[in-house]
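Asker: Mind folding the following:
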Amino acid sequence: MARIVPAEVPYEPSIAAELTRIMPPGVPPLVLFRTMAKSPRVFARMFAGGLLDKGPLSLRQREIVIDRTTARLGCEYEWGVHVAFFAERAGLSAGQVASTVAGAADAGCWTPDEQALMSLVDDLVDRRAIANATWVGLTAHFDDAQILEAIALVGYYHTISFLCVGLELPLESYGARFPMAHD
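Answerer: Below you'll find the model as predicted:
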């Protein structure tokens, strides 16, 4: 059971409108969103800072950063939701999805630009800094706007991971599970 009981219908009108806008038709609002709805201010700020719109990174690049960040932070909830909703659309194979959890940043299943993104996540999560070698790899493949977007994604999903893990949110029934959970 989550540490904070998620909001239930009827939602505050502004929250109901946002939930309708962001959730696919027929899919109930995520436990995370309903929990954040208990604080309309945090809910509004969370969505104001969201980075799921079209940005300078491709959908695939964005999802690699998000999946690696949430996996490295042990957030099966958010990782599983993103894998369920976006992995196929982003063209991520089952092996690549698994690699976001347990693979090396330079695993052969990734292109050089994707390896640079994986290294960025690992550096920021592990050291809260970016190594010079990682920076060189990033600048070889990405412009300033793309690099800033990738760093912001790591930070945003660090926060989301802290919320999910700290609140002990129950996993969504349709969410993917970390590969090692089935071993």
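Asker: Going by C-alpha atoms from here, please, whenever you check contacts or count neighbours.
Answerer: Noted.
Asker: on contacts alone, who are the packing partners of the longest helix belonging to the chain?
Answerer: Across the chain, the longest stretch assigned as helix under DSSP state H is helix 144-166. Under the contact criterion of 3 or more C-alpha pairs under 8 Å, 6 or more residues apart in numbering; DSSP states H and E, helix 144-166 touches helix 59-72, helix 76-82, helix 112-127.
Asker: right, and those - which one's nearest residue 5?
Answerer: Of all the helices and strands packed on helix 144-166, it is helix 76-82 that lies closest to residue 5, at 16.2 Å by C-alpha to C-alpha.
Asker: for the helix or strand following that closest one, packing partners?
Answerer: Remark: after helix 76-82, the chain's next helix or strand is helix 94-102, criterion DSSP states H and E. Where contact means 3+ C-alpha pairs under 8 Å, 6+ apart, helix 94-102 is packed against helix 59-72.
Asker: Second chain to compare with the first, below:
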Amino acid sequence: MTCRIAPAPMPFDPEIAPTIERVMKGQPPLHLFATLARDTRLAQKFFAAGLLDKGHLSIRQRELVIDRTTALCRSEYEWGVHATLFAGVAGLTAEQLHSTAVGGADDPCWTGEDRLLIRLCDALHQGCDVPDALWSELAAHFSEEALLELLMLAGFYRTVAYLTNALRMPLENGVARFPKP
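Answerer: Now for the predicted structure:
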């Protein structure tokens, strides 16, 4: 697949290059990052909103929301990057990764908290809202700051899915692909 907008040529603009290098930790830049590097302002805005830092969520909670959101949006590119790079650190099993892409909250592989997060992603994806009953359940498990972060995280990765899907971003080499149902 050919990307609809070509990546920026290297070397990248000195205003964004250090940020990409810091995120990539010596590895070649992801296609998405190289494409965003075409416009330093947009790249800086993107990286400023990333939410991959230590916040109010555990790595597992964060990655579960990212994997489910990107799977619901059919962004195989972003789902594959996160499934490959972060699933192990997040403690997500192969069965759970499979469920993020083709299963649901009722799959037996999930804990009660995991089910809440999947239901949150599903509700946001389906109606851009959270029903009151689900909100009450979430509020019993998460601080208000964590709830804000969950909403922002799901929204940010929906934006990432828009980018990767609409740009026809070529899949990265060596990353996971969507499982078959």
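Asker: Contacts for the helix or strand containing residue 139 of the first structure next, please.
Answerer: For residue 139 of the first structure, the host element (DSSP H and E) is helix 132-141. Residues outside helix 132-141 of the first structure that contact it (C-alpha atoms under 8 Å, 6 or more residues apart in numbering): 113, 116-117, 119-120, 123, 147.
Asker: wait, what's in contact with the closest residue to residue 146 of the first structure other than its chain neighbours?
Answerer: Distances taken as C-alpha to C-alpha, 6 or more residues apart in numbering place residue 56 nearest to residue 146 of the first structure, at 5.3 Å, with adjacent residues excluded. Applying C-alpha under 8 Å, 6+ apart, we find residue 56 of the first structure in contact with 145-146, 149.
Asker: Buried only: go through those residues for me.
Answerer: With burial judged by 16 or more other C-alpha atoms under 10 Å, the buried subset of these is 146, 149.
Asker: separation between the residue nearest the centre of the first structure and residue 8 of the first structure?
Answerer: Centroid-nearest residue in the first structure: residue 66, 3.4 Å away (criterion: C-alpha atoms, centre = their mean). The gap separating residue 66 of the first structure from residue 8 of the first structure is 28 Å, by C-alpha to C-alpha, to the nearest Å.
Asker: Residue 89 of the first structure too?
Answerer: 30 Å.
Asker: and the residue nearest to residue 178 of the second structure when sequence neighbours are not counted, how many neighbours?
Answerer: Computed as C-alpha to C-alpha, 6+ apart, the closest residue to residue 178 of the second structure that is not its neighbour in sequence is residue 76, at 6.1 Å. Look at residue 76 of the second structure: counted by other C-alpha atoms under 10 Å, it has 27 neighbours.
Asker: give the contact list for residue 76 of the second structure.
Answerer: Residue 76 of the second structure neighbours (C-alpha under 8 Å, 6+ apart): 70, 171, 177-178.
Asker: From these, pick the one nearest residue 95 of the second structure.
Answerer: Nearest to residue 95 of the second structure among these is residue 178, at 12.5 Å by C-alpha to C-alpha.
Asker: From what I see, that closest one and residue 99 are in contact.
Answerer: No: look at residue 178 of the second structure against residue 99 with C-alpha atoms under 8 Å: they stay out of range, at 10.4 Å.
Asker: More neighbours: these two, which one.
Answerer: The neighbour comparison of residue 178 of the second structure against residue 99 (other C-alpha under 10 Å) goes to residue 99, with 23 against 19.
Asker: Chain neighbours aside, what residue packs nearest to the more buried one?
Answerer: Closest to residue 99 of the second structure by C-alpha to C-alpha, 6+ apart is residue 107, at 7.1 Å.
Asker: Return the residue of the first structure aligned against that neighbour.
Answerer: Alignment note (TM-score structural alignment): residue 107 of the second structure maps to residue 107 of the first structure.
Asker: cool, and residue 117 of the second structure?
Answerer: Checking TM-score structural alignment: residue 117 of the second structure goes with residue 117.
Asker: any idea how far the closest residue to that match other than its chain neighbours is from residue 90 of the first structure?
Answerer: Nearest in space to residue 117 of the first structure, with sequence neighbours left out and distances taken as C-alpha to C-alpha, 6+ apart, is residue 65 at 6.4 Å. As judged by C-alpha to C-alpha, residue 65 of the first structure and residue 90 of the first structure stand 12 Å apart.
Asker: neighbour count winner among the two?
Answerer: The neighbour count for residue 65 of the first structure versus residue 90, taken as other C-alpha under 10 Å, is higher for residue 65 (25 against 16).
Asker: Can you name the residues that contact that one?
Answerer: Here residue 65 of the first structure is in contact with 117-118, 121, 150, 153-154 (C-alpha under 8 Å, 6+ apart).
Asker: Recalculate using a threshold of 10 Å.
Answerer: Shown in contact with residue 65 of the first structure (C-alpha atoms under 10 Å, 6 or more residues apart in numbering): 57, 71, 100, 114, 117-122, 150-151, 153-154, 157.
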